[in-house]
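**Q** What follows is a predicted protein model with its sequence.
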Amino acid sequence: MAERMLQFVSLPQAQPEKRAVEERRQDFGEIYRAFSVERAEMQASRCSQCGVPFCSVHCPLGNNIPDWLKLTAENRLEEAYEVSSATNTFPEICGRICPQDRLCEGNCVIQKGFSSVTIGAVEKFITETAFENGWVKPNLPSSEREESIGVVGAGPAGLAAAERLRALGYQVHVYDRHDRVGGLMVYGIPSFKLEKHVLDRRHRLMEEQGVVFHLSTPIGAGAGETALDTLRARHDAVFVATGVYKTREVKLPGSGLSGIVQALDFLTASNRRGYREAPGDDAVLHAGGKNVVVIGGGDTAMDCVRTSIRQGAKSVTCLYRRDRANMPGSMQEVKNAEEEGVRFTWLAAPEAFLGDGAVAGVRAHRMRLSLPDATGRQSVEPMPESAFTVEAELVVEALGFEPEDLPALWDAPDLDVTKWGTLKVAPGRFQTSLPGVFAGGDIVRGASLVVWAIRDGRDAAAEIHDHLTAKAGVEREMAE
């Protein structure tokens, strides 16, 4: 047991042991081994317990990180879990996939000179210990309410809202177009970052709580029982948390060649293979034996390059138009990818796809950083006469996601959207232009982090509860 905190002066930072590169290249298992109890206590004891905890300030959920680090250091693990789960609906997920280097750990006050506390690894350790010891229970309501709520989307925002609302006693029904719970977490994120049993376990827990799931159930104008108008009539409130699934494409010469695929299609096919479900176009969406080029610099691009390595690609190259310092993806993911054999070509942008019927290469040109734009970020411009070609039999476009046209898909012209196509809500609120319809997560924010979606789901649940409570009060007054 740690005798006191502030051990960063004598204990170096230590992440959980990483599986050897050659071992982890062969499968889709998570790459980090679990902390031992002793190691978790030691690493938690490095926390400085600072007066202004910047780790909490920069956590979208406002997690009470110093508190559960101290409890872990003192081997009070059940209490640590209670504190952690009080603000985070899914700490076992955030501990695995949050970009801690850009959030809590990146703002740890001891990082200058001593390296930050390994917050994410300790968070994962606390929650897995809680599951192993049976401390994680379904959050059952103390009393039932008659009102029902429809949640559209079983991703992190929808699940977080559903869990909160069900705990308050509402009758919660979750609708999702896919056949499994998790949204992009189940089909968009590879298992080497988030093993799927973690999502299946949470799904079962929410069913035990009383949340009703309607999977393989798309919402749409012609969907009959699940048209938006039908859901509004069936439920006292509807929360839209569909996420953003429309992928951005590169419109360049040769874009129609076979072998040029979208990141989500590629990752979904890979994850379905993990469930022993081979997609119909398996050969096109598999990197085995191919020279692969991934275009993009975010976390999705990192997922694609590392998936390609595990599928046995001949070579994997990532083209990104900015430099390493300006890359939006997690630096830890870049490091893991480099260890596994991915080659990064910085300051490079594609200008054409080459091939006859099927892609055979990508012609790109060198870029250089220029003056900052209106946001303060340096713009990029092509360098003259700098073209070069990268051999490729498979090109994966990982350029981000945009919202689908929900008003058109759902025949809901009164559902207001922003100029970016996201659903319009009042700043800091979740009510849409349709009475009783709320929205949150990526469909409001645009493509963002899982932790922000969880925050939106929790906050939206609180707003829906206030809305229905006020409505019930008005109805009682009118009845009297």
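**A** That came in fine, so what should we check first? Keep in mind that what you see is a predicted model, and the values were worked out from it rather than measured.
**Q** all contacts plus neighbour counts: C-alpha atoms, from now on.
**A** Noted.
**Q** Okay, strands next: where are they in the stretch 301-450 of the chain?
**A** With DSSP state E, counting those that start in this stretch as the definition, the stretch 301-450 of the chain shows strands at residue ranges 315-319, 343-345, 348-356, 358-372, 378-391, 394-397, 401-402, 437-439.
**Q** ok, second structure coming up, stack it against the first:
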Amino acid sequence: MANTMLKFVSVPQRQPEKRTADARRADFDEIYEDYSPQAAGEQASRCSQCGVPFCSVHCPLGNNIPDWLMLTAQGRLEEAYGVSSATNSFPEICGRICPQDRLCEGNCVIEPGFESVTIGAVERYITDTAFEKGWVQPIRPMRERAQSVGIVGAGPGGLAAAAQLREQGFQVHVYDRYDRVGGLLVYGIPGFKLEKDIVARRHALLEESGVVFHLGQGVGSGADDLPFEVLRSRHHAVLIATGVYKSREIGGPGAGLAGIERALDYLTASNRRSLGDTLPPEAEALDAQGKAVVVLGGGDTAMDCLRTAIRQGARSVTCVYRRDKANMPGSAREVKNAEEEGVHFEWLAAPEAFLGAAAVTGVRATRMKLGLPDASGRQSVEPLEGSSFTLEADLVIKALGFDPEPLPQLWNQPGLEVSRWGTLKVGQKDFMTSLPGVFAAGDIVRGASLVVWAIRDGRDAAASIHQWIEANETASAVAEQG
């Protein structure tokens, strides 16, 4: 191992080549080039193979990162893919969009003085190579089971659960109100972070594995919706993995002016345009070309909006965030990419009013200062008197986070219990809701979070569903014998 690994002292960190900012601004293609086999092995060899791998500890999936780094350094890529995919349903997606600087790479023990191992880029390289070489095969269960499971939501949590349940031989049906599989992976995350054929490739693989998709099929009480009770009657168990899509709003003078838009509406319109879809007139207007754009928020969704506006040819693009750069919730890597592409950041600033008659023409903001830590441990913010300033704005995008939709009301299920935040209540260990045989996972349980956490929850919920169905099957068999 010493000959193959521990090369962080002699081999510098090198991320995959990044296209120039000028080139990136011209399209929605992914910004990173692929590693060459030599570069991937060389970067993997920087791993120190430490006794307590904090990269794995801080990975929501508990990926065996040192193992597949060592296998990559040794040129044993098929084995590396086997180890990587054993704990991660979609490593090619996580390798692209996980905030590694806050998770695995941010906790790499060689970081002080040597820079971390490029874990995400190697993960992406391993799985892309596995697809190219034909190592990624459809799921073929050891035996088929008669029981079926219905999954509401074709996002990362629902898809991860579908794959795990299909491995066990269950008949899996996935229902989604949208016309494509992927949820926010397709409609929320821009192509420059995740090209859509990557998601479509997984969709095709799951279909070939026997997962049945019911796209364009909403659940609820609408005219074209499938009533939830009917869905429950079709399946032995149901998993709710709808995510959270209700955008948080902002008040203040002028908050209702035209030109103030929700982040998800804006990103969905952009992604649909890139996919070649015909947009309705109201969505066609969600275009930043030639406009002065102001984005409110400091998370990854805000970064997606900022960088999308740049690519659409905005006249200017400004991010307004109430805390400083060190306290922002988004990925530091995404902020750097945005700065390179021409985004201007107004740190320690908060909007207080929106200017304009019928449509927005500006945002009046005030400077903020950091105060004492609040209950969450983050520093509170306080306005500075007399510090107001105005930003020109033809388009304001609210990227303030997401809340859950009121599923008990929408689905006419008053017995479906929710928390005080509106998320679904589930058992701490079994993911079951207050309705027997109905489970929930992902953002609809934990609130708006990372894709990697949705994958983890989907996998864990699938294991609980498997155990619950088997326990019921055993109980029924005992009752019949008795």
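**A** That came through, no problem. As the structure is a computational prediction, the values presented were derived from the model and not from experiment.
**Q** Fetch the TM-score of the aligned pair.
**A** These two chains, once laid on top of each other, score a TM-score of 0.99 by TM-score structural alignment, normalised by the length of the first structure; 480 aligned residues with a Cα RMSD of 1.1 Å.
**Q** that older thread, most tightly surrounded among the strands of the stretch 301-450 of the first structure?
**A** Comparing the strands of the stretch 301-450 of the first structure by mean neighbour count (mean count of other Cα atoms under 10 Å), strand 394-397 comes out on top with a mean of 27.
**Q** how close does that one sit to the second structure?
**A** Taking mean Cα distance after the TM-score superposition for the first structure, the mean distance separating strand 394-397 of the first structure from the aligned residues in the second structure is 0.3 Å.
**Q** give the contact list for Ala157 of the first structure.
**A** The neighbours of Ala157 of the first structure, taking Cα atoms under 8 Å, 6 or more residues apart in numbering as the test, are Ala241, Gly440, Gly441, Val450, Ala453, Ile454, Arg455, Asp456, Gly457, Arg458.
**Q** once aligned to the second structure, how far is the helix or strand containing it on average?
**A** Counting by DSSP states H and E, the element that carries Ala157 of the first structure is helix 156-167. Superposing on the second structure places helix 156-167 of the first structure at an average distance of 0.5 Å from its equivalents, by mean Cα distance after the TM-score superposition for the first structure.
**Q** For the following helix or strand past that helix, which helices and strands make contact with it?
**A** Sequence order places strand 171-175 as the next helix or strand after helix 156-167 of the first structure, per DSSP H and E. Contact here means 3 or more Cα pairs under 8 Å, 6 or more residues apart in numbering; DSSP states H and E; on that basis strand 171-175 of the first structure packs against strand 148-152, helix 156-167, strand 212-214.
**Q** Most tightly packed of those?
**A** helix 156-167 (a mean of 27).
**Q** So which bit of the second structure is that one matched to?
**A** When the second structure is aligned by TM-score structural alignment, the counterpart of helix 156-167 of the first structure is residues 156-167.
**Q** Give me the buried stretch members for stretch 288-301 of the second structure, please.
**A** By neighbour count, with 16 or more other Cα atoms under 10 Å as the criterion, the buried positions of stretch 288-301 of the second structure are Ala288, Lys291, Ala292, Val293, Val294, Val295, Leu296, Gly297, Gly298, Gly299, Asp300, Thr301.
**Q** Closest one of these to Val211 of the second structure?
**A** Minimum separation from Val211 of the second structure among these (Cα to Cα) is found for Thr301, which lies at 30.0 Å.
**Q** For the closest residue to that closest one other than its chain neighbours, grab the count of nearby residues.
**A** Nearest residue to Thr301 of the second structure, sequence neighbours excluded (Cα to Cα, 6 or more residues apart in numbering): Ala399, at 6.2 Å. Using other Cα atoms under 10 Å, Ala399 of the second structure is surrounded by 25 other residues.
**Q** Ala399 of the second structure is in contact with Asp304, isn't it?
**A** No: because the distance of 9.5 Å does not satisfy Cα atoms under 8 Å, Ala399 of the second structure is recorded as not touching Asp304.
**Q** wait, what's in contact with Asp303 of the first structure?
**A** Going by Cα under 8 Å, 6+ apart, Asp303 of the first structure touches Ile189, Pro190, Leu267.
**Q** cool, Val294 of the second structure as well?
**A** By Cα under 8 Å, 6+ apart, the contact set of Val294 of the second structure is Val317, Thr318, Cys319, Val320, Val363, Leu391, Ala393, Leu395, Val396, Ile397.
**Q** residues of stretch 91-111 of the second structure that come out buried?
**A** Of the residues in stretch 91-111 of the second structure, those with enough neighbours to count as buried (16+ other Cα under 10 Å) are 91-110.
**Q** and what of stretch 261-272 of the first structure?
**A** Val261, Gln262, Ala263, Leu264, Asp265, Phe266, Leu267, Thr268, Ala269, Ser270, Asn271.
**Q** Give me the three-state assignment for the first one.
**A** In this case it means Val261 of the first structure. Counting by DSSP: H, G, I helix; E, B strand; the rest coil, the backbone at Val261 of the first structure sits in strand.
**Q** that older thread, I'd like the strands of the stretch 301-450 of the first structure as JSON lines, with distance to Ala40 of the first structure appended.
**A** Rendered in JSON lines, the data for those read as follows (distance: least, Cα to Cα, whole Å):
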{"stretch": "strand 315-319", "distance to Ala40 of the first structure": "35"}
{"stretch": "strand 343-345", "distance to Ala40 of the first structure": "34"}
{"stretch": "strand 348-356", "distance to Ala40 of the first structure": "41"}
{"stretch": "strand 358-372", "distance to Ala40 of the first structure": "42"}
{"stretch": "strand 378-391", "distance to Ala40 of the first structure": "40"}
{"stretch": "strand 394-397", "distance to Ala40 of the first structure": "38"}
{"stretch": "strand 401-402", "distance to Ala40 of the first structure": "37"}
{"stretch": "strand 437-439", "distance to Ala40 of the first structure": "38"}
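**Q** Would you mind telling me which of the ones you listed is nearest Ser115 of the first structure?
**A** With respect to Ser115 of the first structure, and counting by Cα to Cα, the nearest of the strands of the stretch 301-450 of the first structure is strand 343-345 at 25.9 Å.
**Q** which strands and helices sit next to that closest one?
**A** Contacts defined by 3+ Cα pairs under 8 Å, 6+ apart place strand 343-345 of the first structure against strand 315-319.
**Q** could you give the angle of the strand it packs on to strand 358-372?
**A** 30 degrees (axes from the mean of the first three to the mean of the last three Cα atoms, to 10 degrees).
**Q** What is strand 315-319 of the first structure packed up against?
**A** Secondary-structure packing of strand 315-319 of the first structure (3+ Cα pairs under 8 Å, 6+ apart): strand 291-295, helix 299-310, strand 343-345, strand 348-356.
**Q** run the last query once more with 7 Å
**A** If you count contacts as 3 or more Cα pairs under 7 Å, 6 or more residues apart in numbering; DSSP states H and E, strand 315-319 of the first structure packs onto strand 291-295, strand 343-345.
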